[in-house]
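Enquirer: okay, here's the prediction I keep looking at, along with the sequence it came from:
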Amino acid sequence: MSTCTTCPYCGVGCGVLAGADGSIKGDPNHPANAGRLCSKGTALGATIGLEGRLLAPSLKGADVSWDHALDLVAQKFSEAIRDHGPESVAFYLSGQLLTEDYYVANKLIKGFMGSANIDTNSRLCMASAVAGHKRAFGTDTVPGQYEDFELADTIVLVGSNTAWCHPVLFRRIEAAKAARPDLKIVVIDPRRTATCQIADLHLPIQSDGDAALFNHLLCEIKARDLINHDYVNAHVNGLEAALGAAAQSTASVVTCGLNPDQINAFVDLWCKSEKVVTLFSMGVNQSAYGTDKVNAILNCHLATGRIGRPGMGPFSMTGQPNAMGGREVGGLSNMLASHLDLENADHRAAVQEFWAAPVMPEKPGLKAVDLFRACRDGKIKALWVMSTNPVVSMPEADFVAEAIRSVPFTVGSDIIARTDTMDCVDLRLPAAGWGEKSGTVTNSERCISRQRPFLPMPGEARADWAVLAAVGCRMGWKEAFDYASPAEVFREHASLSGVSGALGRDFDISGLETLSDVDYDHLTPQVWPIPAGYEVENKRFFAEGKFYHPDGKAKMLPITPPELAQPEGETLRFNTARVRDHWHTMTRTGRAPQLGAHMGEPYLEVHPEDALRLGLQAAGLVEIENSHGRAVLRVLITDRVQKGACCAPMHWTAQTAAAGRVNALVTGRVDAVSGQPALKMAKVKARAYPAAWFGFAVSVAEMQPNRPYAALARSKQGWRVEVAGHKLPRDWDKEARSVLGVQNGIISRFDDSASGMVRIAIHDGAQLLGAFFAAPEPVQVARAAIADLIGKDIPAARVLAGVPGQDQPAKGAIVCACMDVGRLDLQRAIAAGADSVPALMECTSAGTNCGSCKPELADLIAQLDTQRMAAE
């Protein structure tokens, strides 16, 4: 028996059929994915175990009762408000929360505590899109639908590695192009990512060059007489000012890293295809100029009237699974619930009356970066962090850890006992996790879906909405927070949206306010608006105007592009990114062995010329640093990044790779309008890391190697780790036991004088407990094969050889995590004649499940073709 629920990862919002036994399938009836799942979604069953779970409230390391914990939270927040005012308390939330959780949190702190200091990791993700939408449309409205990607003639992907970060949407785009080869794909990104595999045109723009490029496009729209004057005259203000600013900045387009042929090819595609969808994501938003970049994109669609009709429009793609739901209930510090405005007196009064709230803040609260600065400055006396890990994900992450520890009273709600953030708080509260909690989420196309429980809540875990409501009751507001179920919270949320609709706003789901508990349990995916009393047939916005500024018109904004930063001296432009198979700080995906096999440790992409200049070796280690922090990462030399730039994924934590926490190096510089930090534009110095030795180890025990460099990951049978040290150990046997966490068992050892490699295996009888390999250079052994031997009865000689047995050909680095297919498997298949992606899929099974690795299959075929041609 399977439960229909929704994936807890990205903003695509895929439907999932989940079994209590851990079986996971895509839901063929969900409109977002029609049965498809990515590698992360496919592996959800491997993440629902209780290892590492927080199962009881804990105060400074000692278990306490829920009554004691809730009383303490109510007491400390009440005392802070009494002694220091409402501005002294704060919540920091997450797009991992369900809408019902978000709603209760927003109601509690804004309507009853009287503080607007409630922000969320959506500030790091989509705040600039929100601000750009509000400046242009009057509301935070995503106009289009996913099906527009299948109806478009040209799709422009800006600052989005869709293939890795939103794989199922990428599959839909890929399928649309296969069905209609005339569909053109443009990728605008400083890096050549996996998404470029299906691109007809890749524009390797310099970071923050987007506004100049779209300003140039706007000028060309005018020059080619493509302005839709009927649409603009009826529905848009600000055309002349936007054109004037664009004309003044035309010269700046030549500095954005593109040549004239590339720029002209892009302009021709955009202008000649009426059905254009421009998808933008983190590469646009995570910038000190993100809001202006968003509005530069929106200007082009407004000027041509290419918005709100099938196959055309701007499309903001969210990162978190419920970033949209959080925005709908006012989860950001400058918003009210139901897309109402905190600084609008009429809106405040309407929400206050609906809630029967005693107080309502009149000005925005602290945005994420400023909130943690206020913590460090002593202005915040009580802080509650829910379902997120800001000590890893925030810029200046080391400062954030210090800031949290500076607050007199801190609470953390999470499913995991040990995270970088939970290690900093006073009171830890066990939250219900995916598969255990019940509620709704809203995806990037405004589709509301249910998350349903199919597992019991373990230990003393509780739903976040219930914990928040219990605190509200204890603070004296029982009538307002005496909820019996998430369905009751949802009905109130839907009813409040009717107030928003009556005020002429976009968000209205009042048609769902009378759902019974049974109807709520059976709620099917619904795209809003869903007003009471009538059916909205066209779920797109703005084809006929009807914007949400007071005059009903949109606003085009005059945009002045920034001067682009250039490397100074020995510094490199430092970009942060995501890997295909991991999610944020790996508290969930880190549990699935197959998801760590593709990219098992933190790394830095460096251009070959920079690597040569800096003396970096492939697979060696590099140390990067600036005034905010330091990281040690594996070197990946590639021309996918531009000369003078480098890029690292942000997922690793103190638990998985203490030296690999890259957001410690990101400056807390923010967009002046949205407050979103520029997570992709730091500057770092890089140098080869002076390792005296490198190691690789696998163990049945969970290793905790305290070494200058260590990157830990799950394997099928235990754990694996990459390590390095400054000094050669005096005793390799002792070093091996220390790294492996194995003190018993018999050691077998082989010292390879030719390579300098030390090989050690530890057995308990015939069972392999651990294996350790160390060498003066990065260790070359068949990692996947060795990891598979852990816990098995294996002769020492087989282990010490460091290669697979004769009956097990070496896989090489894993490319397809779903089907466990390695690089060497694929190379052998290509050499045997599988010279196309379909042929390679057929003979190896790679790419046949989620398809996320298909771009890499195509890259591998192209690389081997290039090598053959060079050899000939």
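Expert: That came in fine, so what should we check first?

Enquirer: from now on I want contacts and neighbour counts done on CA atoms only, so please keep to that.
Expert: Will do.

Enquirer: how many other residues sit next to the nearest residue to Ser88 once chain neighbours are set aside?
Expert: Nearest residue to Ser88 in three dimensions, chain neighbours excluded: Ile380, at 4.4 Å (CA to CA, 6 or more residues apart in numbering). Close neighbours of Ile380, defined as other CA atoms under 10 Å, add up to 27.

Enquirer: list the residues that contact Ile380.
Expert: Neighbouring residues of Ile380 by CA atoms under 8 Å, 6 or more residues apart in numbering: 87-90, 374, 407.

Enquirer: closest to Ala871 out of these?
Expert: Ala374 (61.5 Å; CA to CA).

Enquirer: tell me what the host helix or strand of that closest one is packed against?
Expert: Assigned by DSSP states H and E, Ala374 belongs to helix 368-376. With contacts defined as 3 or more CA pairs under 8 Å, 6 or more residues apart in numbering; DSSP states H and E, helix 368-376 has these neighbours: helix 397-406.

Enquirer: what's the angle from the helix holding Ala374 to helix 397-406?
Expert: Here the directions of helix 368-376 and helix 397-406 differ by 50 degrees (axes from the mean of the first three to the mean of the last three CA atoms, to 10 degrees).

Enquirer: give the buried residues for helix 368-376.
Expert: 368-369, 371-376 (16 or more other CA atoms under 10 Å).

Enquirer: kindly report the same for stretch 675-691.
Expert: Neighbour counts over stretch 675-691 (16+ other CA under 10 Å) mark 675-689, 691 as buried.

Enquirer: surely Val815 is in a strand?
Expert: Yes. With DSSP: H, G, I helix; E, B strand; the rest coil as the criterion, Val815 is part of a strand.

Enquirer: mind listing the helices for the stretch 251-400 of the chain?
Expert: 260-272, 282-285, 290-304, 323-328, 345-355, 368-376, 390-393, 397-406 (DSSP state H, counting those that start in this stretch).

Enquirer: ugh, typo on my part, it should be the stretch 101-250 of the chain
Expert: Using DSSP H, counting those that start in this stretch, the helices of the stretch 101-250 of the chain run over 127-137, 147-151, 162-165, 167-179, 210-223, 229-235, 239-248.

Enquirer: structure B:
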Amino acid sequence: MTAVDPALKATSTTCPYCGVGCGVLATPDGSGGAAISGDPSHPANLGRLCSKGSALGETLGLEDRLLYPMIRCSSGAMEQIAWSDALDHVAHRFAHIVARDGPGAVAFYLSGQLLTEDYYVANKLMKGFIGSANVDTNSRLCMASSVAGHRRAFGADTVPGLYEDLDQADLLILVGSNAAWCHPVLYQRMIANKQRRGARMVVIDPRKTDTSEDADLFLGVKPGSDTALFSGLLVYLADNELIDRDYIARYTAGFDEALVRARAIAGSVAATALATGLSEQDVAAFFQMFAATPRVVTLYSQGVNQSAQGTDKVNAILNCHLATGRIGKIGASPFSLTGQPNAMGGREVGGLANQLAAHMNFTPPDIDRVRRFWKAPRIATHEGLKAVQMFEAIGRGEIKALWVMGTNPAVSLPDADAARDALKKLELLVISENVLSNDTVGAGAHVLLPALAWGEKSGTVTNSERRISRQRAFLAAPGEARPDWWIIGEVAKRLGFGAAFDYKSAAAIFREHAALSSFENNGSRDFDIGALSSVSDEGFDGMSPILWPFRFGDIEPSERFFSGGDFFTNDRKGRFVAPERPVLRTETHEGRPLRLNTGRIRDQWHTMTRTGMSPRLGAHLPEPFIEVHPDDAARYGLADGSFARVTTDHGQCTLRVVVSPRQQRGMLFAPIHWSEANSSSARVGSLVAPFTDPFSGQPEAKATPASIAPYEYVFCGFVLSRKPLKLPDHAWWARATVNGGLGYLIADNADLKGWSSWLRSVAGEELAEYSDFGGGVYRAASFAGDAIETCLFLGPARDAGDWGIVKELFAAGPLADDQRRMLLSGKPAQGLASTGPVVCACFGVGRTTICDAIAAGSRSAAEIGLKLKAGTNCGSCIPELKRLIAQSGTDHDHGKLVAAS
């Protein structure tokens, strides 16, 4: 826990991770750090934080920060330059390319990490003044299908439900959502509802994730079959007269056509079972639960959205809620769980290439309205290129200049190798970032512009329930870092648009954004925060979290949409959308017999530029892995803990094997977080096919045909160092931050003597060593004073030494003589025992410690929590605690339990 000066005050701000939008209290420690806690007054989380939010204080260091503008010089090296020179260069090059090739030759690629004010200014510059709609965002990769589905059904990108519905629902359906790991604060609200009110839970997912542990019904559907499942549900509801015909007649259109199409896709329980790979009994049980429960919330996330049929999946879900009138009511709504802290704010200001600001579209009336409000000289008149299309255009040489803000597309885009190669072709690659290096920077950035990081930013974000919250600065800006909106505005001024971009504060931008939302609105558009358009600077600083819409004249904001119709289509009726028959874009075949599914893990975020700084967040799953069903493991000769090479038509990765019956046969799962900066062969985005949904442009990230084969390494082990190291090119490695420095988990087939030479080259000749080259064992360490400076442990398979114990010694500082002697022996030092891999990241509790508590009589997650605190903060480790308890019931040998866990 960070020591806090009592004289320092807590700042109320908002977490920078997922779309839950948790309130955070940050109390600076006066030395560049801060103590972090949940804000009990914030309605999104009421004081609770997940493991990532709880560890925010560990991510505030400046070690890897970009602190000054930099430009690539003729030698290829990056050199520091003055802000004025950097901005002049960017503006001059953009102006030159636009004059030569037209506005379609330039583009912005933005991020859900930006604040709404940053997003607003970027969109205004590109769409209103440069005259191109080539401005898209990494939110295209996570929620664009929800946007498209909402617009088709509702006439606007409107989320009708609220978080309080999770407390009041009697049935919670999670589709393609591992909320226990990805939205744990909301998931704990659902679990509390189960415990308090007896709500039931259905989980629909090809993988049996931790979210399924508490499900009353788990439906392990075939990949891509969500549309068939909900089409079958619609048919069942209609055939059994379980629809709300009055709601349909008064408030909707298109029901009959949608029902005909649904019958063609899945016309019966039996047909639905066949299409989804489920049993008829489970399908019937799900249909009956939905039909019999008026208060039902269907929550969907990346498993639905990240699909080449994602928009149809969304509309198949929305159809069932429209047909039963279960929308916009307490405890009854469809609900999209967004992945980023400000994906919603970006949508509000037109952050997607196919939208204009304030939820307006590329229609002649909306184009003219925004043009007049902005006094925009050359407003874009048609949609721009969506993310995947944008990078394909860069690869073809059609886009010459790109400005990337706060994201890492060289890792996160599908077919990431092609995306990285495309970046190298640009005449101008400008990157606004707060990290000095990532894969996108390494792809050939010409200009780096230092942006503020979380803790230094001030502005607003909007969460998944339409709640606008303030993000407030509690740390001073380091070096010459500046707000993104200021950087964009300064370039705009140099392009000749100074009068429209003369902003003095984030509050001024917010007022303009709010005024545009109400401009010529009169209730015709869903997004309207006109009541906030005259907020003072002081009022903005003190603004409490607030829902939209909040129209002129409203005393309080409205909370719900559509319970009484009044949609945002031309006739104000909701639309049933008839989905196409679901067909996966690619087929497996003999050379690619499996399907690769990608996603997130519990304690990491995107490409780890922030979470990778936290020792405890890296301790749960420190290595990139591939999850395989036992039958597939046996078929392809894979063993748990070994390595495998995964190959698709787009790339290959080498990953640690995890054999798990929770994985579906014929499917593989790999996490997305490792990049070239923190691993040698785990850029999973390079494996993913660049197929996109025809309506949303969102890429398919869940079903790429793949093959897998064992890959053997003779040696495994680890390196610990106080500073970053360049490991030998022949090694497999994955990097994690540890207390006191960095850890590298490694595997290799090279001669151990070569490793000894390498260590001397980075650590010096004064080494304490233990070598048994014949037995395949090498351990060595260098010291600064009595503390470990660098150490290397290598051995056959898992016999390299205890990573957990050596990490403790590394972090301990000066070692006693007996500890130094025991360090290289391979035996535990006196009084030290490994706590095992971390299970509870919030409190750093390891598996061995938990297994000891179970062996001592703790028979529930609650009892373990009372004894160890594990599971008592965000609760995302509770499913793993339950599995360890269940395992202990069938294996009474505690030693075996610890080894197996």
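Expert: Sure, I can see it. Everything numeric in this text was worked out from a predicted model, so none of it was measured.

Enquirer: returning to that earlier point: read off where the helix holding Ala374 of the first structure ends up in the second structure.
Expert: Using TM-score structural alignment, helix 368-376 of the first structure corresponds to residues 387-395 of the second structure.

Enquirer: how about residues contacting that stretch?
Expert: So stretch 387-395 of the second structure is contacted by 109, 134, 136-138, 140, 399-400, 413-414, 418-419, 421-423, 425-426, 690, 692, 697, 699 (CA under 8 Å, 6+ apart).

Enquirer: repeat that for 6 Å
Expert: Contact partners of stretch 387-395 of the second structure, identified using CA atoms under 6 Å, 6 or more residues apart in numbering, comprise 136, 399, 422.

Enquirer: the last one -> the first structure?
Expert: Meaning Ala422 of the second structure. That one, Ala422 of the second structure, aligns with Ala403 by TM-score structural alignment.

Enquirer: please name the residues that touch its match.
Expert: Here Ala403 of the first structure is in contact with 372, 375-376 (CA under 6 Å, 6+ apart).

Enquirer: pick the one among these closest to Gly805 of the first structure.
Expert: Phe372 (53.5 Å).

Enquirer: in which helix or strand would I find Arg580 of the first structure?
Expert: Under the assignment here (DSSP H and E), Arg580 of the first structure is part of no helix and no strand.

Enquirer: need the contact list for the aligned partner of it in the second structure.
Expert: Correspondence of Arg580 of the first structure to the second structure, assessed by TM-score structural alignment: Arg602. Arg602 of the second structure sits next to Trp181 when contact means CA under 6 Å, 6+ apart.

Enquirer: any idea how far Arg602 of the second structure lies from Ile672 of the second structure?
Expert: Between Arg602 of the second structure and Ile672 of the second structure the computed distance is 12 Å (CA to CA, to the nearest Å).

Enquirer: now swap in Thr209 of the second structure and tell me
Expert: Thr209 of the second structure sits 16 Å away from Ile672 of the second structure, going by CA to CA.

Enquirer: which of these two has more residues huddled nearby?
Expert: Between Thr209 of the second structure and Ile672, counted using other CA under 10 Å, the more crowded position is Ile672 (25 against 18).

Enquirer: leaving out chain neighbours, which residue sits closest to the equivalent of the more buried one over in the first structure?
Expert: Alignment note (TM-score structural alignment): Ile672 of the second structure maps to Met650 of the first structure. Computed as CA to CA, 6+ apart, the closest residue to Met650 of the first structure that is not its neighbour in sequence is Val662, at 5.7 Å.

Enquirer: distance check, the one you found against Val284 of the first structure.
Expert: Taking CA to CA, one finds Val662 of the first structure at 20 Å from Val284 of the first structure.

Enquirer: please apply the same query to Val385 of the first structure.
Expert: Per CA to CA, Val385 of the first structure is found 27 Å from Val284 of the first structure.

Enquirer: ok, these two, which is more surrounded?
Expert: Val284 (31 against 25).

Enquirer: was I right about that one contacting Gly159?
Expert: Yes. The criterion here is CA atoms under 6 Å, and Val284 of the first structure meets it with Gly159 at 5.4 Å.

Enquirer: in the second structure, which of the contacts of Ala403 of the first structure still touch?
Expert: Mapping the contacts of Ala403 of the first structure onto the second structure (both residues aligned by TM-score structural alignment, their matches' CA atoms under 6 Å) leaves 375-376 still in contact.

Enquirer: make JSON lines out of the contacts of Ala403 of the first structure and add distance to Ala62 of the first structure.
Expert: Listed next are the contacts of Ala403 of the first structure as JSON lines, based on distance: CA to CA, whole Å:
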{"residue": "Phe372", "distance to Ala62 of the first structure": "26"}
{"residue": "Cys375", "distance to Ala62 of the first structure": "25"}
{"residue": "Arg376", "distance to Ala62 of the first structure": "26"}
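
Enquirer: which one of the contacts of Ala403 of the first structure sits closest to Phe696 of the first structure?
Expert: Set against Phe696 of the first structure, the nearest of these by CA to CA is Phe372 (37.7 Å).

Enquirer: how about Arg467 of the second structure, what's its partner in the first structure?
Expert: Under the alignment (TM-score structural alignment), Arg467 of the second structure pairs with Cys447 of the first structure.

Enquirer: cool, Glu580 of the second structure as well?
Expert: In the first structure, Glu580 of the second structure lands on Thr560 (TM-score structural alignment).

Enquirer: where does that match land in three-state SS?
Expert: Applying three-state DSSP: Thr560 of the first structure is coil.

Enquirer: that one: how many residues sit nearby?
Expert: Neighbours of Thr560 of the first structure using other CA under 10 Å come to 21.

Enquirer: how about Phe519 of the second structure?
Expert: Other residues lying near Phe519 of the second structure total 15 when counted by other CA under 10 Å.

Enquirer: counterpart of it in the first structure?
Expert: Under the alignment (TM-score structural alignment), Phe519 of the second structure maps onto Val499 of the first structure.

Enquirer: relative to Leu66 of the second structure, how far out is the aligned partner of Ser510 of the first structure in the second structure?
Expert: Superposed on the second structure with TM-score structural alignment, Ser510 of the first structure falls opposite Gly530. Distance from Gly530 of the second structure to Leu66 of the second structure, counting by CA to CA: 37 Å.

Enquirer: no more questions from me, cheers.
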